[in-house]
Every structure is written in C-alpha cells, then in structure tokens.
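In: Mind looking at a prediction? Sequence and model below.
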Amino acid sequence: MRFVSFLTSFLLLATVLLSTGAHAQTAPTARPEAQQQKPAPAAPVAPAAQAKPGVPLAIEHAGADAVGGSLAYKLKDLAGRSSLFQLSTADEKRIKLMVRTMEEFRDRPNEASVYSVVWVYSENESTLKYFLDVESGLVFAGTADEKAQALLSKTQELASRYGYLFE
C-alpha cells in the first residue's frame, strides 16, 4: 500500500513538473514590478577563483527516512568530491537530480527505503525543465554507497549524452 502511495506521489510530482513547465512557456516570465528590480551585474571573477570544471549538478532530496537520507547524503558527498561534477545552487544551466525516498515498511524503518530519482535539465529556475530520465527501486542500509555510485554513474552518462545543452 505504501508503494502505491509512493508511486502516486511520484506520478503527481512528474505531472506537476511537466505542467508547470508548459505553463512557464506560455505565461510571461516575470511581473512588471519584478522586471524593474534587476540586480546589479556581478563583478568579474578572477580565473583562479572560478569554480572547478565539471557538469553543474543540483541534488534535491525529499523524504524523512534514515536510509533514504543516507543515500542523498552519499550522492552529494560523492558528487562534491568528483572532478566530473560541480555541486551548484546557482541559477544556471545544470542537471538536477530530484530524489524522493520513503521507508519500505513502517515496522522496519532503518532497513530499506523505496527511492525515485528524476533527472532533469534546467536552463534556469524560470524556464521549463527538460526531462532526461527516471529510476526507482529499493536501497538497503548496507548498499547506499553502491547505489549512490551507480546513480552518479548514470548521471555522468546522461551528462555526456546531453552535453550539447551546456554549450
């Protein structure tokens, strides 16, 4: 029953993301008062202070379960230490991993979690997000490291396949 609830929540999230993006293309992007308040341009950054090379990546996690939280933490940790990715919260071109987790069974809260990961490409926060891929499954307490590595490997494959979007 919890899995059906999880699946329903996931499909609702995907529908909202896709419909919000369609609305963003047809609606004006900013209100007139918001257009008047433009921030001052940022000062140029010295080459030594520029961010490390790599694909800009944002990881968002929703869920309060221990195993799922561990998976999200390990994803962020591995991505932060990798030379292939640059963790980013800036409003820029990036790949976003939207991770949602919940306990597999309430009676066994720290053994396994059901997870869903949606990969999207984001030009910026005010434009349509482009769906890249989705994966769902189970992660166990002892396999969170391996699952995080597998998810980041898939992220790198997607970044290579859709690399032209960053040009």
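Out: Received the coordinates, thanks. Numbers count the residues shown, from 1 in each chain.
In: hey, let's count contacts and neighbours off CA atoms from now on
Out: Fine.
In: So for the chain, which residue is the most central one in space?
Out: Within the chain, one residue has its C-alpha closest to the average C-alpha position: by CA atoms, centre = their mean, that is L97, at 2.0 Å.
In: Pasting the second one now:
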Amino acid sequence: MKKSLGFILVLICILSLGSFAAAEETKAVPNVKAKPTPAEKVEQADDKSGVPVIVVHSGDDVLGGTLALKLKENFRKSVLFNLAGNNSKAVRVRIESRSEFKDRPEIGSVYSVVWTFAESEDVVPFYLKQELGISTSRSVETDASGLMNETDKIASEYKYLFE
C-alpha cells in the first residue's frame, strides 16, 4: 500500500513538473530593446449618409443655447442627418433666441428658426422656411425634437437641391 501511494505521489510530481516546464517554454518574453511598430492609422471615412445640416445659434439666453445644443445632439445621433462643415452643401438651421422676460430669464425663451440652403458659407443662401416659438426648461427636449422633425420635412421637400 505504501509502495502504491509513493508511486502515485511520484507520478503526480512528474506530471506537475512536466506541465510547469511546458508552461515556461510557451511564455514569451518581449524584446525590450526592439521598438514597437506603430499601429496602422485607420482613416475614419464619413460613412454617415444623410442630409447635411448646420445649426447656428445666436442669442444670450441659456434656454435658447440649450435648445440649439439639444438640436445638434439630436442631429448627431440621427441616421437621417449629418452635421456638416461650413463650406459644404447643407441645410442651415439658424436659431435666434431671447429671454421671454428680461427680469426672469429662467422662465422661458422666445426663438425664431429660419431654414436656408447654401452651397457653402460664401454663397448667398436660399430661404426655405421659418418658425417662431417659446421654449421653457420643461419643453426644450420636445421643442428640439419638433425642430428636427420639421427639418426632415423641409429636407425631403427640397431634396432636389442636393443633387
């Protein structure tokens, strides 16, 4: 019995030493002196196809600025639109906003949105549509969504301008 127990212990030791030696052989040591090869630069092609849009805001009120930022954020997330640069053919959404009440600017903002189309920043834009509205802190999200929906309607109506 002692011989078989001893034999089993020796067999276990030999097997564990063999697996330890195999693990040491497969472990690769990096060459510290060799310079790493730079990763290939992958150019990010703008695969996002959609209506190119530029949002421009002017005004000094917080809610109007928030409305413009929410609208840009919605355009950026959407697959229907693509935020474009100033020198590209795009629908331009110009938002002009002011505080509804000068003494209490947190109550609301009055805004005017004008949609135009231009080949670039240097070209006189074509007037497409305009809209007036009042935005409050509670309605900024829905107002931005409504303006985005209106932009989609306008873009589909004037899609021949992009051809």
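Out: Good, I have the coordinates. Keep in mind the model is a prediction, meaning the values are calculated, not measured.
In: Would you confirm that the residue nearest to the centre of structure 1 belongs to a helix?
Out: No - counting by DSSP: H, G, I helix; E, B strand; the rest coil, L97 of structure 1 is not part of a helix but strand.
In: Contacts only, for it.
Out: Taking CA atoms under 8 Å, 6 or more residues apart in numbering as the contact definition, L97 of structure 1 lies against 57-60, 117-120.
In: which among these end up buried?
Out: Taking 16 or more other CA atoms under 10 Å as the criterion, what is buried in those is 57-59, 117-120.
In: nearest to S5 of structure 1, of those residues?
Out: Taking CA to CA as the measure, S5 of structure 1 lies nearest V117 of the buried ones among the contacts of L97 of structure 1, at 16.1 Å.
In: which residue in structure 2 lines up with that closest one?
Out: Residue correspondence to structure 2 (TM-score structural alignment): V117 of structure 1 is matched to V113.
In: quick one, what contacts that match?
Out: Residues near V113 of structure 2 by CA under 8 Å, 6+ apart: 93-96, 130-132.
In: Tell me the one of the residues you listed nearest T151 of structure 2?
Out: Comparing these against T151 of structure 2 with CA to CA picks out V93 as the nearest, at 8.1 Å.
In: mind checking what that closest one lines up with in structure 1?
Out: Correspondence of V93 of structure 2 to structure 1, assessed by TM-score structural alignment: L97.
In: still on that earlier bit, as CSV, the buried ones among the contacts of L97 of structure 1 with distance to F105 of structure 1 and secondary structure would be great.
Out: What follows is those, written out as CSV (distance: CA to CA, whole Å; DSSP: H, G, I helix; E, B strand; the rest coil):
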residue, distance to F105 of structure 1, secondary structure
L57, 31, strand
A58, 29, strand
I59, 25, strand
V117, 19, strand
V118, 22, strand
W119, 26, strand
V120, 29, strand
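In: out of those residues, who's nearest K93 of structure 1?
Out: If you rank these by distance to K93 of structure 1 using CA to CA, L57 comes first, at 8.9 Å.
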